[in-house]
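Visitor: Here you go, sequence then predicted model.
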Amino acid sequence: MRRWTAAALMLLLGWQAGGTPAQAVANDRSLLPLMAAWQQALAQEQPDVAGALRWPRGGDVAAIGALMFELADVAPLSRAPLPAELAPYAHQFAGDMMKSPVLVRVAMRGEQPMYLAFNKRPDTPPSAAVRTWVGFALGPAGQRLVAQQPGLRPLTGAELSRELSKVDGYVAPLDPALPIYVAGAPVQGEISSVGSDGMKSLMERWMNDFRALQPGVRRGQRWEHLGTLNGFHALMANETDLAPMGRELWPDEAAAYASQQGCQQPLEIRVARGGFNTPQRTTAQAVFVNAGNPLQSITLPQLAAVLGAAPTITRWGQLGLTGDWANRPITVAMPPRITPNAMSMQMMVLKGRAWNAAAREASVADTAKAIAADPATIGFGGLEDGAPGLKALAVAPGEGSPPVQLNGETAANGRYPLTRYMYIRLQPQPGQALPPPVREFLRFILSRQGQEPVVYSGYFPLTAAEVAAELAKLE
């Protein structure tokens, strides 16, 4: 059986992708002097950022590996990544939905763009340090340094504006009242974790940062994050200490757990708030109507009266519309009832009660099409499931409460009523305290240091009040 070296495999795949063998393995280091010049200049303005930012010195062939294993914050690239480089990258970040790094043009060499590459979760800005570095590189001082490099030219004003937009995005603030984790007596031991692929990167970051403060703790034999259901079944089988899960515990799961373990439910610790526009991740739920529908907002009780069994709101006039709309029947379109979106809405809005029997179930894409095609249809899903012809309604918790539009700020601060959480679930022994390594690890996650990386994960950090409620569960 032939064994391929990494270089030979890259050569083969690069050739098949349409490049020449030389192009596939060429290692351009021409940006390294510019990177060093930027770092030296930035150190005069912001020494903390310049000194802490990590970037690989090995040229093009080192860039993707450094980013893939998050050993670098930014990486210089004189070309776009090759298909052979992106295949393992997309697999590494499957739970984060990152199929490639973000490429920001920072200079031109003839007609060839020169890039800074960095990781960015969908609908999440890069870290403050990366934004600072990119902003400097694309700013007047950074572009003057580009002009001083042989063979490179700075970008035009229009080009700079386009590239700067790639680091835009809502950045959720950290609650200043979040507690600082201070390591007490050293703890030792292993912690196993099985669960959500969407929390894989967070779990890795949390453990790495925690071990810097508690080096006696290490990953257990099971440390695998392939999916939320994996975590649930590992918990049921007593095969893990921690089960990171990206959604609520569904009623059937709670019943199965109680039957298996002889207790009501596992200990449930909220560790982050869900996002608001992140594909295939835990997001807030949007309520959609046709773009031509004049309705602007809805309350949770009204929504329950539309979506629930034996609905009491069946016509648009009951939601306040007049004229030709008053007697028009409401049609309900929804994703399949077994999907996370539907299960989440059933728990949050219907409190576990049955659905409207007349609701039309279809795939997420077909549900969006149905709403866009019919002005009298209402439905729901993640904001990322929206499409041309749809409008997301503002949602109020109840009568007399102001309706809240779904956006980054209202999802992050919890004002939008249909936000969700990320959890770590575990099975404590009755009458016994949590094992010290587990308790300290959870205390770290529920600290300012633990919540800081959540800001750049596609999710949102908890408030100090939410953290206090979760910390109380550890006592």
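Guide: Received the coordinates, thanks.

Visitor: all contacts plus neighbour counts: C-alpha atoms, from now on.
Guide: Noted.

Visitor: Now do the helices in the stretch 251-400 of the chain.
Guide: 251-261, 300-307, 340-348, 364-373 (DSSP state H, counting those that start in this stretch).

Visitor: So which of these is nearest Glu399?
Guide: Taking Cα to Cα, helix 300-307 is the member of these nearest to Glu399, at 8.0 Å.

Visitor: also this one, for the comparison:
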Amino acid sequence: MRRCPAARLTALLLAGTVLVSSFPASATIIDDRYKPYRAVSDVTGDLRIEGSPALRKYVLLWSEALMATYKGVRAASRFDGDAPAAAALTDGDIDIAAMSREMNSAEEGRFRDAHGYAPTEVRVGVDVLTVFVNKDNPLDCLPMSKLRDAFSAPSVTWGDLGATGNWAAKPVLRLGYRPGSSEAGFFAAKVMDGQSFASDMKTFDKSSEVVDRIGKDEGAIGYAPVGYRTGREKSLRLSTDDGKCILANQMNAYRRDFPITRFLYMYVDKAPDTPLSPPVREFFTYAFSLDGQKDAALAGYYPLPYVYSGQEIERLGLKRLD
């Protein structure tokens, strides 16, 4: 994964004046070096996107903005998962594969065998899963090893996780997502170290349902995208091997300090020295505009750092808006 040293990224991120936008109940910062999108002429055609449910909001917001701007653009999308999207891009059935992970070597190899060149990878945003507990919970920080125990051990009390007094004997109510969901897979990859989720974990389809239940049950613990805070719960800081407690916030996500952080990706079939089709070109031009990054915040994710967006624009053969 391409990375920028933390100190340099911090300086680059804070180099310009920033614009404050809003998650459902928290604030995010959008670098105002991003410029508003400007419509161009003669953009028509179909735009076919398939991918992970994790990028559903991105895809819908950006494609709907494109269709509202260009009446001759028809966008269609489906969200059956990462692997089907990679296969569909290789087969030429779609224009964009929206993925919650990087293509693996087998997927990229099949694309190379079919086309003679690699798919073009584009980072479009930063996703963070926050560990939430009820606002009355006395814990503030949890080691990653205890977080794994909280979701895998057969029976866990809050005393096992470090709480004392009246909280020590309280059972832990584990909340998560249905098996096969993008959120469950992301959390398992970052936290579970190969262990299975406990059989008594209650699962939900929507992040709002997870967070709502945490706010109502003082013994609950769960995880959800950072944008779903409501004020009836609180985020736990997480500590890794060095013992430092890290809060889930925008800067820690950009530095990759918070352990449950990932980039979100889109892949396109771009032959060398061949321009993108007008609908695909304007989809990404909008995505890397101020308007597109506001949509990213509305979708519950952190915008892509401005310095990274320049790399993606160059990779796509596009020009930065001015």
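Guide: Everything's here; your move. From a predicted model like this one, the values you see are computed outputs, not experimental measurements.

Visitor: Overlay them and tell me the TM-score.
Guide: Aligned and superposed, the two chains score 0.59 in TM-score terms (TM-score structural alignment, normalised by the length of structure 2); 279 aligned residues with a Cα RMSD of 5.2 Å.

Visitor: and of the helices of the stretch 251-400 of structure 1, who's closest to Ala472 of structure 1?
Guide: helix 251-261 (22.1 Å).

Visitor: just the angle between the closest one and helix 340-348, please?
Guide: 80 degrees (axes from the mean of the first three to the mean of the last three Cα atoms, to 10 degrees).

Visitor: Throw the helices of the stretch 251-400 of structure 1 into CSV and include mean neighbour count and distance to Val61 of structure 1, thanks.
Guide: Formatted as CSV, the helices of the stretch 251-400 of structure 1 follow (neighbours: other Cα atoms under 10 Å; distance: least, Cα to Cα, whole Å):
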stretch, mean neighbour count, distance to Val61 of structure 1
helix 251-261, 14, 46
helix 300-307, 20, 53
helix 340-348, 20, 40
helix 364-373, 20, 39
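
Visitor: Quick one: closest of those to Val146 of structure 1.
Guide: Nearest of the helices of the stretch 251-400 of structure 1 to Val146 of structure 1, taken as Cα to Cα: helix 364-373 at 45.2 Å.

Visitor: and the closest one, what does it pack onto?
Guide: Applying 3 or more Cα pairs under 8 Å, 6 or more residues apart in numbering; DSSP states H and E, we find helix 364-373 of structure 1 packed against strand 285-290, strand 331-334, strand 377-382, strand 390-392.

Visitor: at 7 Å instead, please
Guide: strand 285-290, strand 377-382 (3 or more Cα pairs under 7 Å, 6 or more residues apart in numbering; DSSP states H and E).

Visitor: As CSV, the helices of the stretch 251-400 of structure 1 with distance to Pro33 of structure 1 would be great.
Guide: Shown next, in CSV, are these (distance: least, Cα to Cα, whole Å):
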stretch, distance to Pro33 of structure 1
helix 251-261, 57
helix 300-307, 58
helix 340-348, 49
helix 364-373, 48
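
Visitor: Out of those, flag the one nearest Ala396 of structure 1.
Guide: Using Cα to Cα, the nearest of those to Ala396 of structure 1 is helix 300-307, at 6.3 Å.

Visitor: any idea how far that closest one is from the chain center?
Guide: 29 Å (Cα atoms, centre = their mean, to the nearest Å).

Visitor: How about Ala43 of structure 1, nearest residue that isn't a chain neighbour?
Guide: Excluding the flanking residues, the one nearest Ala43 of structure 1 by Cα to Cα, 6 or more residues apart in numbering is Ala50, at 5.1 Å.

Visitor: And for that neighbour, the neighbour number?
Guide: Per other Cα atoms under 10 Å, the neighbour tally for Ala50 of structure 1 reads 19.

Visitor: right, and it touches Ala41 too?
Guide: No. Here Ala50 of structure 1 does not reach Ala41: they are 8.6 Å apart, not a contact under Cα atoms under 7 Å.

Visitor: what sits against Leu173 of structure 2?
Guide: With contact set as Cα atoms under 7 Å, 6 or more residues apart in numbering, Leu173 of structure 2 has these partners: Gly219, Ala220, Ile221.

Visitor: Aligned to the last one, what sits in structure 1?
Guide: In other words, Ile221 of structure 2. For Ile221 of structure 2, the aligned position in structure 1 is occupied by Ile378, per TM-score structural alignment.

Visitor: any idea how far Asp366 of structure 1 is from its match?
Guide: Ile378 of structure 1 sits 13 Å away from Asp366 of structure 1 when distances are taken as Cα to Cα, to the nearest Å.

Visitor: Can you tell me what Ala396 of structure 1 aligns to in structure 2?
Guide: Using TM-score structural alignment, Ala396 of structure 1 pairs with Leu238 in structure 2.

Visitor: follow-up on the earlier one: could you say which one of the helices and strands packed on helix 364-373 of structure 1 comes nearest to Gly400 of structure 1?
Guide: strand 285-290 (19.1 Å).

Visitor: mean shift of that closest one relative to structure 2?
Guide: Here the mean offset of strand 285-290 of structure 1 against structure 2 after fitting is 2.9 Å, by mean Cα distance after the TM-score superposition for structure 1.

Visitor: Find the nearest non-adjacent residue to Gly317 of structure 1, please.
Guide: Ala326 (3.7 Å).

Visitor: Look at that neighbour and say how many residues are nearby.
Guide: 14.

Visitor: How about the contacts made by it?
Guide: If you count contacts by Cα under 7 Å, 6+ apart, then Ala326 of structure 1 has Arg315, Trp316, Gly317 around it.

Visitor: Between the two ends of stretch 406-415 of structure 1, how far is it?
Guide: End-to-end distance of stretch 406-415 of structure 1: 9 Å, with Cα to Cα as the criterion.

Visitor: Centre-most residue in structure 2?
Guide: Centrality entry for structure 2: nearest residue to the mean C-alpha point is Asp127, 2.5 Å, by Cα atoms, centre = their mean.

Visitor: which residue lines up with Thr240 of structure 1 in structure 2?
Guide: With TM-score structural alignment as the criterion, Thr240 of structure 1 matches Ile94.
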